[in-house]
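K.L.:
could you look at this predicted model? Sequence included:
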Amino acid sequence: MGNALRFLYGGFFKPQSDEPDSLGPHGVTISTVGVSALAHDLSQFDITSQVPQGLSQHVVSSKKAQTKPPPKTPEDAAKLITQTLKNHEKADVEVHTGHLAFYGLPLPHTLVEVETSSTPAYQPQHWKFELHTLPVDAKAVADGDGITVYVDARHRTESANVPREVHESAIRRSKARAVKNYAEADALQKNIVDAGYRVINGPNNDDILVRKYRIRLRGIDAPESEMPFGKQAKEELVKLVQGKSLKVCIYDEDHYNRSVGDVYCNGTFVQEFMLKKGLAWHYVAHDQRPEFALWEKEARAARVGLWASSNPEKPWEWRKNRRNGV
């Protein structure tokens, strides 16, 4: 069986056992009957290598559509389904409609909102809170999977949690700077920074108290700076986020006290961007989302980024070897 279609079945079209219909990763309802039929045909293809009879009859009547042959292998079918999910041009969708209808899978009009670069790829029940950051400085990007961000302490998600002593230090710092007592102002700024905050100069030359978050991009592992493509991974992330405000959906905190989350920049899902660029691995040990595996697989197949090498070293193995002195 072709790996591409097997993966689509296991990732996109796997129904929940207790419900007649299930939701795909982007909230699209998937027909259990259609999935069962697809699973059956995949199994039969393994044994007979025969494409199901009648599949070609389900292409809509269109000159453009009929110039393209029906799928003859699982890989061909996988491409059609994947392209439809990505909402390609109308001429292409006309071809794909018949193949999806053959299995009772969602038709294009039900997939309007499927945009992988902007649709959240997280499960809300596991998501703890959301950050909206100030514009990111290039120096705040540590590597291909780590960013330091700042959030205005006046934001509703932050204001109630600012320690009283931090508020007081910020007020005293402003007063010290007003009388040009910079030594006291610097000492107060250090206290603020030590508490995880800092005071920055706002657009109207006013002081803004902000909270600092170190973000670890959830579900990916980029090459370390000293590794091949480590520098490129950081540079690409800088180009994407520099000067932009980010939306960060926080799930957890790691053992380095970094907030682990999904990051969005102007509608682009940053983890997807890095995986498709071939500048990060899917960090399977910490995240099993099937779309991440698919994006890595696409980059591997295209041999982009670090996948230009036949056997790139995994960053978690590189770190382990460094710890062991290898």
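P.N.:
The structure has been received and is ready for your questions. Computed from a prediction, not measured in an experiment: that's the story for all the values here.
K.L.:
going forward, measure contacts between C-alpha atoms and count neighbours the same way
P.N.:
Will do.
K.L.:
ok, so what distance separates the residue nearest to Ala195 when sequence neighbours are not counted from Leu100?
P.N.:
In space, and not counting its chain neighbours, Ala195 is closest to Val166: 7.3 Å by Cα to Cα, 6 or more residues apart in numbering. Per Cα to Cα, to the nearest Å, Val166 is found 58 Å from Leu100.
K.L.:
same question, Phe273
P.N.:
27 Å.
K.L.:
burial of Asn204, as a residue count?
P.N.:
Neighbours of Asn204 under the rule other Cα atoms under 10 Å: 6.
K.L.:
an error on my part: the question was meant for Val112.
P.N.:
Neighbours around Val112, by other Cα under 10 Å: 12.
K.L.:
now the residue positioned nearest the centre of the chain: which helix or strand?
P.N.:
Relative to the mean C-alpha position of the chain, the nearest C-alpha, by Cα atoms, centre = their mean, is the one of Gln271, at 3.3 Å. Per DSSP states H and E: Gln271 is located in helix 270-276.
K.L.:
that older thread, so the residue nearest to the centre of the chain touches Asp262, yeah?
P.N.:
Yes. Gln271 lies in contact with Asp262 (Cα atoms under 8 Å); the separation is 7.3 Å.
K.L.:
what do those two both touch?
P.N.:
Counting by Cα atoms under 8 Å, 6 or more residues apart in numbering, the residues touching both Gln271 and Asp262 are Leu217, Arg218.
K.L.:
which residues in the stretch 51-200 of the chain form strands?
P.N.:
Per DSSP state E, counting those that start in this stretch, the stretch 51-200 of the chain carries strands over the ranges 129-132, 141-143, 146-152, 197-201.
K.L.:
in the last one, which residues are buried?
P.N.:
Meaning strand 197-201. Under the neighbour-count criterion of 16 or more other Cα atoms under 10 Å, strand 197-201 has Tyr197, Arg198, Val199 buried.
K.L.:
redo those residues as a markdown table? Include distance to Arg177.
P.N.:
Below are those laid out as a markdown table (distance: Cα to Cα, whole Å):
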| residue | distance to Arg177 |
| --- | --- |
| Tyr197 | 18 |
| Arg198 | 15 |
| Val199 | 12 |
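K.L.:
which parts of the stretch 201-326 of the chain are helices?
P.N.:
Here the stretch 201-326 of the chain has its helices, by DSSP state H, counting those that start in this stretch, at 230-241, 270-276, 290-302, 315-323.
K.L.:
use this one as the comparison:
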Amino acid sequence: MFWKLGFFKMGNALRLLYGKCFQPSTTGDSDSVGPPYTTTAPAVSALAYDLFNFEITSQVPEALSQHVVSSRKAQVTWYGKLLQAWKKAKPPPKTTEEVARLIVETLSRAQYQKADVEGLLEFYGLPHPSILAEISTGVPTGLSDGVICEGLSLPEGVKFEMHTLPVVGKTVPDGDGLNVYVNTDDPRESSNIPGDVLMAADQRSEARAMKNYAVADELHQKIIESGYRVIDFQNEAILARKYRIRLRGIDAPEMSMPFGKEAKEELVKLVNGKCLSVLVYEVDKYGRYVADVYWNDIFVQEVMLKKGLAWHYVAHDKRVKFATWQKEAQAERTGLWVQPNPEKPWEWRKNNKRRQHCP
């Protein structure tokens, strides 16, 4: 292991030498990203070699930080996603254009910053102006109906996107809402942290170091009351901001309605322990962020509609795909559609509000 780590840290020159000295192999396992997989393109071999070493050591190239803006921890996440994407590619990429496209599509699907994508391409000497322009200005697959699949463009109307820390399933309130936390290392978050929250986080860290856990707990409670939380993630204490999310375009049965419990259970199963991509359209009158939610290539609203555990909330969302997914569930009598005439949740809320105000 030690010789591999030392070899790994010798920098770009040795990585490029690796690419120049080895010839293409046609006998290698397509699931491998390192030896015996090689190519005549030095830049491609350099990335293949770095991914090979990442799989062994979980380390990323030290010089990469000079080309990108995100933290080393974020870079580790990139390489994990790239490693998975490379292994899934059939056939694996061989040319600089194919590898550049794999990087752009993999990282932009996860909504990383454009500066980081460009920096990573530059680091490996891969083409980027044309391919970035091609993907940014084109209409990515699936976006015509407001569903994101790949590319740098976001659906029309999206104000911003964010990436969550792993979701805790027990905090999911119902079938169309969830609570998420976003790392404040994110550039959009880091510039907006209240000063008293930062101070409390620092004081909490010091209190814990001195094993003064009672004081640390009091400080954490203040942080929580301000809409933040310190979360232990990958052996690191992370200051994170809380967001209440309302799934855009669907309306699940209320908990006291038929299939309300089942809807919540399905949503918990979908998001529990997952790091999600959240595309925010607006903030509603209750302070919830109305958003599309994805885990990798899984679109959460699509699953809920196809399983018959939510209605298409057509008054607030006109997307054709949503209507189609609901009709599929109705035709198959799935979930709530086993009922001959299921009550719409918005009508249920309206009727129950009236009952509450009756003398």
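P.N.:
Structure received. Everything numeric here is computed off the predicted structure, so don't read it as measured data.
K.L.:
report the TM-score for the pair.
P.N.:
The TM-score (TM-score structural alignment, normalised by the length of structure 1) is 0.62; 215 aligned residues with a Cα RMSD of 2.3 Å.
K.L.:
not counting its neighbours along the chain, what's nearest Val139 of structure 2?
P.N.:
Ser153 (7.6 Å).
K.L.:
with adjacent residues omitted, what lies nearest to the counterpart of Gly308 of structure 2 in structure 1?
P.N.:
Gly308 of structure 2 maps onto Gly278 in structure 1, with residues paired by TM-score structural alignment. Distances taken as Cα to Cα, 6+ apart place Gly305 nearest to Gly278 of structure 1, at 4.3 Å, with adjacent residues excluded.
K.L.:
tell me which other helices or strands the longest strand seen in structure 2 touches.
P.N.:
Identified as the longest strand of structure 2 according to DSSP state E is strand 236-247. Here strand 236-247 of structure 2 touches strand 177-183, strand 228-233, strand 289-295, going by 3 or more Cα pairs under 8 Å, 6 or more residues apart in numbering; DSSP states H and E.
K.L.:
nearest to Pro140 of structure 2, out of those?
P.N.:
strand 289-295 (15.9 Å; Cα to Cα).
K.L.:
what segments of the stretch 101-250 of structure 2 are helices?
P.N.:
Using DSSP H, counting those that start in this stretch, the helices of the stretch 101-250 of structure 2 run over 114-124, 129-137, 187-190, 195-209, 213-225.
K.L.:
output the longest helix belonging to structure 1.
P.N.:
Assignment by DSSP state H gives helix 32-48 as the longest helix of structure 1.
K.L.:
so where in structure 2 does that helix end up aligned?
P.N.:
So helix 32-48 of structure 1 is aligned with nothing, judged by TM-score structural alignment.
K.L.:
Trp3 of structure 2 -> structure 1?
P.N.:
Using TM-score structural alignment, Trp3 of structure 2 lacks an equivalent in structure 1.
K.L.:
roughly how far apart are Trp3 of structure 2 and Thr57 of structure 2?
P.N.:
Trp3 of structure 2 is 11 Å from Thr57 of structure 2, by Cα to Cα.
K.L.:
between those two, who's got more neighbours?
P.N.:
When neighbours are counted by other Cα under 10 Å, Thr57 comes out ahead of the other of Trp3 of structure 2 and Thr57, with 14 against 7.
K.L.:
so that one makes contact with Leu5?
P.N.:
Yes. Contact criterion Cα under 8 Å: Thr57 of structure 2 and Leu5 qualify, at 7.3 Å.
K.L.:
hang on, Leu270 of structure 2 packs against Val300?
P.N.:
Yes. Judged on Cα under 8 Å, Leu270 of structure 2 makes contact with Val300 at a distance of 7.2 Å.
K.L.:
may I see the buried residues of the longest strand of structure 2?
P.N.:
Buried, per 16+ other Cα under 10 Å, within strand 236-247 of structure 2: Ile238, Leu239, Ala240, Arg241, Lys242, Tyr243, Arg244, Ile245, Arg246, Leu247.
K.L.:
picking that back up, run a quick neighbour tally on the residue nearest to Gly278 of structure 1.
P.N.:
Neighbour count for Gly305 of structure 1, taken as other Cα under 10 Å: 20.
K.L.:
what does it correspond to in structure 2?
P.N.:
In structure 2, Gly305 of structure 1 lands on Gly335 (TM-score structural alignment).
K.L.:
quick one: contacts for its match?
P.N.:
Per Cα under 8 Å, 6+ apart, neighbours of Gly335 of structure 2: Phe259, Lys307, Gly308, Leu309, Ala329.
K.L.:
if we go to 7 Å?
P.N.:
Contacts for Gly335 of structure 2 were tallied using Cα atoms under 7 Å, 6 or more residues apart in numbering; they are Lys307, Gly308, Leu309.
K.L.:
closest one of the residues you listed to Val117 of structure 2?
P.N.:
Lys307 (35.9 Å).
K.L.:
okay but that closest one is in contact with Thr334, surely?
P.N.:
Yes. Between Lys307 of structure 2 and Thr334 there is a contact under Cα atoms under 7 Å: 6.0 Å.
K.L.:
between these two, point out the one with more neighbours.
P.N.:
Between Lys307 of structure 2 and Thr334, counted using other Cα under 10 Å, the more crowded position is Lys307 (22 against 17).
K.L.:
for that one, give me its contacts.
P.N.:
Counting by Cα under 7 Å, 6+ apart, Lys307 of structure 2 touches Ala329, Thr334, Gly335.
K.L.:
now tabulate these in TSV and tack on distance to Asp50 of structure 2.
P.N.:
TSV is the format used below for the contacts of Lys307 of structure 2 (distance: Cα to Cα, whole Å):
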residue	distance to Asp50 of structure 2
Ala329	45
Thr334	47
Gly335	47
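K.L.:
picking up where we left off before, okay, the helices and strands packed on strand 236-247 of structure 2 in a markdown table with distance to Tyr79 of structure 2 next?
P.N.:
A markdown table is the format used below for those (distance: least, Cα to Cα, whole Å):
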| stretch | distance to Tyr79 of structure 2 |
| --- | --- |
| strand 177-183 | 19 |
| strand 228-233 | 18 |
| strand 289-295 | 18 |
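K.L.:
of these, which is nearest Asn351 of structure 2?
P.N.:
Closest approach to Asn351 of structure 2 among these is made by strand 177-183 (21.5 Å; Cα to Cα).
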